[in-house]
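>>> how would this look folded up:
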Amino acid sequence: MLADTVLSQRTASGVRYTVRQPGTGPQARIGDRMLVHYTGFLPDGHIFDSSVGQGKPLRLRVGRGEVIPGWDEILLLLPQGSRARVWIPAALAYGARGVLNPDDDSKFIVPPNTNLVFELEIVKVR
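As a prediction, this is how the structure comes out:
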């Protein structure tokens, strides 16, 4: 389901991405504030988190460690208005620690050492 036949690009760190809709707005610089809609998928296609389901985009400052390292990297490459599918290696996501389920700490929302896939939309850069 998450395989993509469109040519993707790869960063030096190993983040892979396919721009589905090029943005025409400003491109973020380190420290800029951004609004980003996202849906996060595990390798089997299961959605583990989504701003769309929460009804509002995520607010963040890019390049400041407020999000996983793979996001800090890719968000600097996508101008406002962009939509992209992004594949992030586990080491640039949650790594060996994963993400525990807050309701049951014997289960993981994101298992350790899991590569992730995101659908991203850059809503606003300021």
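>>> C-alpha from now on. contacts and neighbour counts both.
Fine.
>>> for this protein, which segments count as strands?
Here the chain has its strands, by DSSP state E, at 9-10, 16-21, 33-41, 47-50, 58-61, 83-88, 99-101, 104-110, 116-125.
>>> which of those sits closest to Trp71?
strand 83-88 (8.2 Å; Cα to Cα).
>>> ok so, going back, dump the strands of the chain to JSON lines, plus distance to Pro69 and mean neighbour count.
What follows is the strands of the chain, written out as JSON lines (distance: least, Cα to Cα, whole Å; neighbours: other Cα atoms under 10 Å):
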{"stretch": "strand 9-10", "distance to Pro69": "15", "mean neighbour count": "12"}
{"stretch": "strand 16-21", "distance to Pro69": "13", "mean neighbour count": "17"}
{"stretch": "strand 33-41", "distance to Pro69": "15", "mean neighbour count": "20"}
{"stretch": "strand 47-50", "distance to Pro69": "17", "mean neighbour count": "15"}
{"stretch": "strand 58-61", "distance to Pro69": "13", "mean neighbour count": "17"}
{"stretch": "strand 83-88", "distance to Pro69": "9", "mean neighbour count": "23"}
{"stretch": "strand 99-101", "distance to Pro69": "15", "mean neighbour count": "14"}
{"stretch": "strand 104-110", "distance to Pro69": "16", "mean neighbour count": "13"}
{"stretch": "strand 116-125", "distance to Pro69": "12", "mean neighbour count": "22"}
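>>> before we go on, could you also do this sequence so I can check it against the first one:
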Amino acid sequence: MRYLIRQPGTGSPAQPGDRLTMRYTGFLPNGRIFETSATDGAPLRFRAGRGEVIRGWDELALLLPAGTRAHVWIPAALAYGHKGARDPDDENRFLIPPDTDLEFDLEVIKIK
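Okay, the predicted model is just below:
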């Protein structure tokens, strides 16, 4: 995994079990957006290190303090791997094809 800090945060990164609130936009390698917290109207909330998100996010959550804005490259092995992610509306289609590396623009809003 690689990341570029666009705006540094303050304080300490999350510890396993801490609750994080993040805004994000996810991109496929061709630049197409596959998901964004903006469409849900609310940021994503999850607990660090609990497997509630892809492994790359779990690892990243323990590195970035609140207020951080970053661009992140996550290899397929730390994302959806060989399985990919199927479209819930059409099982014959993939939202994220197998073995696809992902990119994210994200902001850690809060750690608690």
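>>> TM between them?
TM-score for the superposed pair, counting by TM-score structural alignment, normalised by the length of structure 2: 0.97. Supporting figures: 112 aligned residues with a Cα RMSD of 0.8 Å.
>>> nearest to Gln27 of structure 1, of the strands of structure 1?
With respect to Gln27 of structure 1, and counting by Cα to Cα, the nearest of these is strand 116-125 at 7.0 Å.
>>> re earlier: ok, which of the strands of structure 1 comes nearest Gly70 of structure 1?
Relative to Gly70 of structure 1, the nearest member of these by Cα to Cα is strand 83-88, separated by 5.9 Å.
>>> returning to that earlier point: could you dump the strands of structure 1 to JSON lines with distance to Val67 of structure 1?
JSON lines is the format used below for those (distance: least, Cα to Cα, whole Å):
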{"stretch": "strand 9-10", "distance to Val67 of structure 1": "20"}
{"stretch": "strand 16-21", "distance to Val67 of structure 1": "17"}
{"stretch": "strand 33-41", "distance to Val67 of structure 1": "11"}
{"stretch": "strand 47-50", "distance to Val67 of structure 1": "13"}
{"stretch": "strand 58-61", "distance to Val67 of structure 1": "8"}
{"stretch": "strand 83-88", "distance to Val67 of structure 1": "13"}
{"stretch": "strand 99-101", "distance to Val67 of structure 1": "13"}
{"stretch": "strand 104-110", "distance to Val67 of structure 1": "15"}
{"stretch": "strand 116-125", "distance to Val67 of structure 1": "13"}
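>>> among these, which is nearest Leu75 of structure 1?
strand 116-125 (8.0 Å).
>>> superposed on structure 2, what's the mean shift for that closest one?
Between strand 116-125 of structure 1 and the corresponding residues of structure 2, superposition yields a mean separation of 0.4 Å, by mean Cα distance after the TM-score superposition for structure 1.
>>> which residues in structure 2 does that strand align to?
Mapping strand 116-125 of structure 1 onto structure 2 (TM-score structural alignment) gives residues 102-111.
>>> give me the contacts around the matching stretch.
Stretch 102-111 of structure 2 has contacts (Cα atoms under 8 Å, 6 or more residues apart in numbering) with 13-14, 18-29, 64-76, 79.
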